[in-house]
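Q: got a predicted structure plus its sequence, pasted below:
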Amino acid sequence: MNQRIFPDATVNSGPVPPPAEGGTSAEAATNIEHPEGLLAGAGGAEIYWQAWLPSAYALYHRGHGRSSGPRGLIDRMDHAVSDVDSFVTLAAARHADRPLHLLGHSTGGAIAIAYALRHQERLRGLLLSSAAASLGSAQASTRLEAWALAAVAPTAGVMEIDPSLISHDPAVVRAYREDPLVYRGMLPARTVAEVAATIEGFAAGVPALRVPLLVMAGTGDRIVPPSGSRMVYDRAGSPDRTLRLYYGLYHELFNEPERRVVLGDVTAWLDARTVAQHVEAQALSA
């Protein structure tokens, strides 16, 4: 059992595969309540929502949490997307009879969008929570500095996240500051440059999305502008897409005082689609 520091979040996990050099680590929840569906989450080190969601796997990106590699460093977005593909393959192989949905949070949201644009045929749904989908996440001067340093000093810190902006709940902020698995240093230049370059392509890329889509953002988020979430929703080609904007909520939607409303929306969205997909699969096999 892996005891999590975050409030109300105790994760019962299965074996954690040892990560390769610079690689990732995955955890599998054992509190499976909805056998019709499987949720895979890509959200950096923050897997604390895992215990609250049905049949969930969670990924630590390279450089985060229990994964190896320089802290906070995304050396290439292609590597991060490849990691998610391996992660999806692991989850799908263990539960081949269940439709798989991918949840991406914050920078993990940018990675999840990039993954879906390449491999959406592997997914039955894409869920985005406070996704980094707008260049406004970093000031123009910070992006220029990141691009200048990315090749010569890739681990040089160029951007800092203020923990007080993650949640209105002081206990969550305190837990974030104290959790040894959370990277709290300056974001490396290469990470900022890689994420920014990826985000630049979203406006032109997301119309190609066809997978069912749930986009969630807090209007009070000052870490990742909610305008990026609105853009993804507006431009996505998915016939089945839903936007949930939570008035005044900060970045960590699943750790705000209103968390149960957010989680209720997630589980309702998943329930509606996993049941429909289960019925569709039965009809096709009849």
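A: Here it is on my side, so go on. Quantities reported herein were computed from a predicted structural model and do not represent experimental measurements.
Q: please count neighbours and contacts with C-alpha atoms only from this point.
A: Fine.
Q: quick one: the helices in the stretch 51-200 of the chain?
A: Under the criterion DSSP state H, counting those that start in this stretch, the stretch 51-200 of the chain contains helices at 77-94, 107-119, 140-149, 170-178, 189-200.
Q: ok, structure two:
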Amino acid sequence: MKHLETSYRAHDGQELYLQAWMPATPKAALLLVHGLGEHSSRYESLVQSIVEIGMAVFTFDGRGHGKSAQGGPTAYFESYEDYLKDIDALFGKVKSYVPGVPAFLFGHSMGGGLVAAYVLKYRPEAKGVILSSAAIKEAEGTSPLLIAGAKWISKLFPKMKVLKLDPSRISRIPEEVQKYLQDERVYSKPVPARTGYELLKMTTYIQEHAGEFQLPVLLIHGTEDLLTNPKGSQILAEKAASSDKTLRLFEGGYHELLNDLDQEEVLDVICKWIQDRI
């Protein structure tokens, strides 16, 4: 397995850190989009499993995240539309770098929401989409007043820290929580107002257009995920126009299913789903 690292200058001059893992003869390719606050190097088990079945894996540290954030991660970005442009450009590079093989998209958490929005807005040619704990619906009980206030705070004080997520809810394995908290490239402070509002806009768009989703899709979510709402995955699974759609809910699962108690089963579900479509 060959590991490649490089950078990409986005449409607005933002420089993004890219990396890829290549088997000797790729029979498929996948673009992986990480979640809020984290970075692309946190997917070692998934990368290893996918490369073992003959797939090339490409990924990047998003705007304000990981090695793409100068001076340390902030989780800040101006617009989720910019993020979608990054995904579109990089998915194009994936297909040109490994031509003539099926290309897949994978997104976790915020990355899952971004991938879903990308599919709806850009209609890419992809063999399939895997959405892990995708950010598709706001938390239950979110007040309309809070949503309205978020818009104004986002405009007036875009970098104000407004929402702290509970890192103890990423996994039922204490060691995984500690690894997350001790990772210098993970941003675990309160989320900037602009980032939060842009993600709210993204989830609203996905819910409104879910019936237009046509690609084969696998949605996985833990029933005890308090960081992204499992009902979002259920909404997309119910409304998607795709004739090939699968929803797997893992009973008791927390947010990072790939780092939780059911991780081996989750990896098996993902790999078998992909293999059936190559």
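A: Now that the structure is in, tell me what you want to look at. Given the structure is predicted, the values throughout are model-derived calculations rather than measurements.
Q: fetch the TM-score of the aligned pair.
A: TM-score of the superposed chains, computed with TM-score structural alignment, normalised by the length of the second structure, equals 0.88; 263 aligned residues with a C-alpha RMSD of 2.0 Å.
Q: ok, back up a step: can I get the helices of the stretch 51-200 of the first structure in CSV with mean neighbour count?
A: Below are the helices of the stretch 51-200 of the first structure laid out as CSV (neighbours: other C-alpha atoms under 10 Å):
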stretch, mean neighbour count
helix 77-94, 18
helix 107-119, 24
helix 140-149, 17
helix 170-178, 16
helix 189-200, 22
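Q: strands of the second structure, start to end?
A: Assigned by DSSP state E, the strands in the second structure fall at 2-9, 15-22, 28-33, 55-60, 103-108, 128-132, 161-163, 191-192, 217-222, 245-250.
Q: the last one against the first structure, how far on average?
A: The one in question is strand 245-250 of the second structure. Compared with the first structure after fitting, strand 245-250 of the second structure deviates on average by 0.5 Å (mean C-alpha distance after the TM-score superposition for the first structure).
Q: could you do the first one as well?
A: On the superposed models, the aligned residues of the first structure are on average 3.2 Å from strand 2-9 of the second structure, with distances taken as mean C-alpha distance after the TM-score superposition for the first structure.
Q: ditto for the fifth one
A: Relative to the first structure, and after both are superposed, strand 103-108 of the second structure has an average distance of 0.6 Å to its aligned residues, where the measure is mean C-alpha distance after the TM-score superposition for the first structure.
Q: next, name the residue at the spatial heart of the second structure.
A: Gly111 (1.9 Å; C-alpha atoms, centre = their mean).
Q: distance of the corresponding residue of the second structure for Ala80 of the first structure relative to Ser40 of the second structure?
A: Under the alignment (TM-score structural alignment), Ala80 of the first structure pairs with Tyr83 of the second structure. Distance from Tyr83 of the second structure to Ser40 of the second structure, counting by C-alpha to C-alpha, to the nearest Å: 15 Å.
Q: then Val57 of the second structure?
A: 11 Å.
Q: find residues that contact each of these two.
A: Leu32 (C-alpha atoms under 8 Å, 6 or more residues apart in numbering).
Q: between those two, tell me which one has more neighbours.
A: Val57 (27 against 22; other C-alpha atoms under 10 Å).
Q: who's in contact with the more buried one?
A: With C-alpha under 8 Å, 6+ apart, Val57 of the second structure has these contacts: 20-22, 29-32, 47, 50-51.
Q: switch to 6 Å and redo it
A: The contact partners of Val57 of the second structure, taken as C-alpha atoms under 6 Å, 6 or more residues apart in numbering, are 20-21, 29-30.
Q: pull the number of nearby residues for the counterpart of Thr6 of the second structure in the first structure.
A: Mapped onto the first structure by TM-score structural alignment, Thr6 of the second structure lines up with Val16. By the criterion of other C-alpha under 10 Å, Val16 of the first structure has 11 neighbours.
Q: what does the one 3 residues further on give?
A: For Pro19 of the first structure, the count of nearby residues is 16 (other C-alpha under 10 Å).
Q: and it, how far from Ala203 of the first structure?
A: Distance from Pro19 of the first structure to Ala203 of the first structure, by C-alpha to C-alpha: 33 Å.
Q: could you do Val152 of the first structure as well?
A: Using C-alpha to C-alpha, Val152 of the first structure is found at 29 Å from Ala203 of the first structure.
Q: okay, the two: which has more neighbours?
A: The neighbour comparison of Val152 of the first structure against Ala203 (other C-alpha under 10 Å) goes to Ala203, with 16 against 11.
Q: can you find the partner of that one in the second structure?
A: Mapped onto the second structure by TM-score structural alignment, Ala203 of the first structure lines up with Gln207.
Q: and stretch 258-270 of the second structure, which stretch of the first structure?
A: Using TM-score structural alignment, stretch 258-270 of the second structure pairs with 254-266 in the first structure.
Q: what distance separates the matching stretch from the middle of the whole chain?
A: Computed by C-alpha atoms, centre = their mean, to the nearest Å, the chain-centroid distance of stretch 254-266 of the first structure equals 16 Å.
Q: then stretch 269-278 of the second structure?
A: Remark: stretch 269-278 of the second structure is offset 18 Å from the chain centroid, using C-alpha atoms, centre = their mean.
Q: before we move on, the earlier item: can you find the partner of the residue nearest to the centre of the second structure in the first structure?
A: So, by TM-score structural alignment, Gly111 of the second structure is matched to Gly108.
Q: list the contacts for that match?
A: Per C-alpha under 6 Å, 6+ apart, neighbours of Gly108 of the first structure: 42-44.
Q: select from the residues you listed the one having the most neighbours.
A: Ala42 (31 neighbours).
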